[in-house]
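Student: after the sequence you'll find the predicted model.
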Amino acid sequence: MAWVFLLVASMLEPAWATAIKQSDGLTKPWPSVLGLSGASISVLFLTFAMKDLPAGTAYAVFVGLGAVGVVAAGAVWLGESLTLPRLVFLSLILIGVIGLHFVDDGSSTTPSLAP
């Protein structure tokens, strides 16, 4: 279930980042509210995922998938360019994210304070 939470958190990132971009420096109320609310919900789902996944894996996947999603959203809705070099480097991010999924053993690496 942790991976599902992580995917939901990552899928929300393009929505809130695009809203923040549209907020014009948080000067437009509705995009600002949508962006900040979306970011809060996204981090909430990330928190749920981190209960069962190593923090480094969860955060790297969250940021990686979020970055790819934000670039895609920017290209579709904001008219931002998708050049070949950008696509190559985004592919490398996706390869890393997929690799992290396969090497994760599913156990949390939270250190214990008990001796």
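Tutor: Ah, there it is.
Student: use CA for all of it now, contacts and neighbours both
Tutor: Will do.
Student: what's the closest residue in space to residue 20 that isn't next to it in sequence in contact with, if anything?
Tutor: Of all residues not flanking residue 20 in the chain, residue 35 sits nearest, at 4.9 Å (C-alpha to C-alpha, 6 or more residues apart in numbering). Residue 35 sits next to 15, 16, 17, 18, 19, 20, 23 when contact means C-alpha atoms under 8 Å, 6 or more residues apart in numbering.
Student: got another, please set it beside the one above:
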Amino acid sequence: MSWLYLGAAVVFEVVVAISAGNAKGFARPGWTIATLVSGAIATYFLSLALLTFDVGVGYAIWTSAAGVGIVVLGALFFGQKLTLNKVLGILLVIGGVVGLQLSGAA
């Protein structure tokens, strides 16, 4: 169940990033509310996941997976370039997350 909680936390963290980008420095109230609410939900699910995961490992997986998701969605839907360096970075992040999981921490 902790993986489901962590997955939900990642999804809502991606929503935080997209909403914050559209909030334009919190000048747009709807996007600002979406940022704050999704941030609270992401933190709630992360806290549930951390009942099982080591804090450092769970947090690292959460931020890494969300970061990769944001880069990929940016390339797919927001016209951001997916360069070779970004792809290599994503592969390094995935390798690090796999390494953390193989450490037996969760």
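Tutor: Okay, I see it. All of these numbers come straight from a predicted model, not from anything done at the bench.
Student: superposed, what's their TM-score?
Tutor: Laid over one another, the chains give 0.92 as their TM-score (TM-score structural alignment, normalised by the length of structure 2), with 106 aligned residues with a C-alpha RMSD of 1.2 Å.
Student: rewinding a little: aligned partner of the residue nearest to residue 20 of structure 1 in structure 2?
Tutor: Aligned counterpart of residue 35 of structure 1 in structure 2: residue 35 (TM-score structural alignment).
Student: show me the helices in structure 2, by range?
Tutor: Assigned helices in structure 2, in chain order: 2-23, 29-49, 55-77, 84-102 (criterion: DSSP state H).
Student: deepest-packed of these, please.
Tutor: Mean neighbours per residue, mean count of other C-alpha atoms under 10 Å, is largest over the helices of structure 2 for helix 2-23, with a mean of 20.
Student: mean per-residue distance, it versus structure 1.
Tutor: Superposed on structure 1, helix 2-23 of structure 2 shows a mean distance to its aligned partners of 1.1 Å (mean C-alpha distance after the TM-score superposition for structure 1).
Student: OK, contacts around residue 64 of structure 1?
Tutor: Contacts of residue 64 of structure 1 by C-alpha under 8 Å, 6+ apart are 93, 94, 97.
Student: how does it look with 7 Å?
Tutor: 93, 97 (C-alpha atoms under 7 Å, 6 or more residues apart in numbering).
Student: now do residue 49 of structure 2
Tutor: So, once contact is read as C-alpha under 7 Å, 6+ apart, residue 49 of structure 2 ends up touching 2, 3, 5, 6.
Student: look up how far residue 92 of structure 2 lies from it.
Tutor: 23 Å (C-alpha to C-alpha, to the nearest Å).
Student: residue 56 of structure 2 too?
Tutor: In terms of C-alpha to C-alpha, residue 56 of structure 2 sits 18 Å off from residue 92 of structure 2.
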